[in-house]
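Chemist: structural data only, the sequence is not supplied:
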């Protein structure tokens, strides 16, 4: 599984962090950082994160 975040769309709301904290986090500047190839066992959490993103900036490949 590969996670792709369109950083042009992302406005750092951070909703994804609550759904998948193992994959998404906010850095010290309040910007989103993420693991682009998380373990497959986290798929459900990543799918939830993509669903709750208010700007639909998260996609999953594979």
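Modeler: It's in. Given the structure is predicted, the values throughout are model-derived calculations rather than measurements.

Chemist: from now on I want contacts and neighbour counts done on CA atoms only, so please keep to that.
Modeler: Fine.

Chemist: for the nearest residue to residue 30 once chain neighbours are set aside, give me its contacts.
Modeler: The shortest distance from residue 30 to any non-neighbouring residue, by Cα to Cα, 6 or more residues apart in numbering, is to residue 12 (7.1 Å). The contact partners of residue 12, taken as Cα atoms under 8 Å, 6 or more residues apart in numbering, are 26, 30-32.

Chemist: take the one below as the second:
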């Protein structure tokens, strides 16, 4: 039996290119439950948000002025650098 929480979390994978990110924080406004800044430059984010947050994550992807955020299907398996 698969845990519902596990299956929800496995549905999305957020990838942020931290070399490209400039700290404009538009993602934080679009999806405050998934992205937040500490200080002016340190971005924290949920790499495997629940599927229920897909809409706000997609808004965050579109809001990023430098296109540093991408949304992929599947959870992070830890093998990707």
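Modeler: Nice, I can see it. Small disclaimer: the values here were computed from a predicted structure and weren't measured.

Chemist: re earlier: of the contacts of residue 12 of structure 1 - the most surrounded one?
Modeler: The residue in the contacts of residue 12 of structure 1 with the most neighbours, by other Cα atoms under 10 Å, is residue 32 (19 neighbours).

Chemist: rewinding a little: including distance to residue 43 of structure 1 and secondary structure, could the contacts of residue 12 of structure 1 go into TSV?
Modeler: Output for the contacts of residue 12 of structure 1, formatted as TSV (distance: Cα to Cα, whole Å; DSSP: H, G, I helix; E, B strand; the rest coil):
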residue	distance to residue 43 of structure 1	secondary structure
26	20	strand
30	24	coil
31	22	coil
32	19	strand
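
Chemist: so can I have CSV of these showing distance to residue 50 of structure 1?
Modeler: Below are the contacts of residue 12 of structure 1 laid out as CSV (distance: Cα to Cα, whole Å):
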residue, distance to residue 50 of structure 1
26, 16
30, 19
31, 17
32, 14
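
Chemist: closest one to residue 1 of structure 1 out of the residues you listed, please.
Modeler: Nearest to residue 1 of structure 1, judged by Cα to Cα, of the contacts of residue 12 of structure 1 is residue 32 at 19.1 Å.
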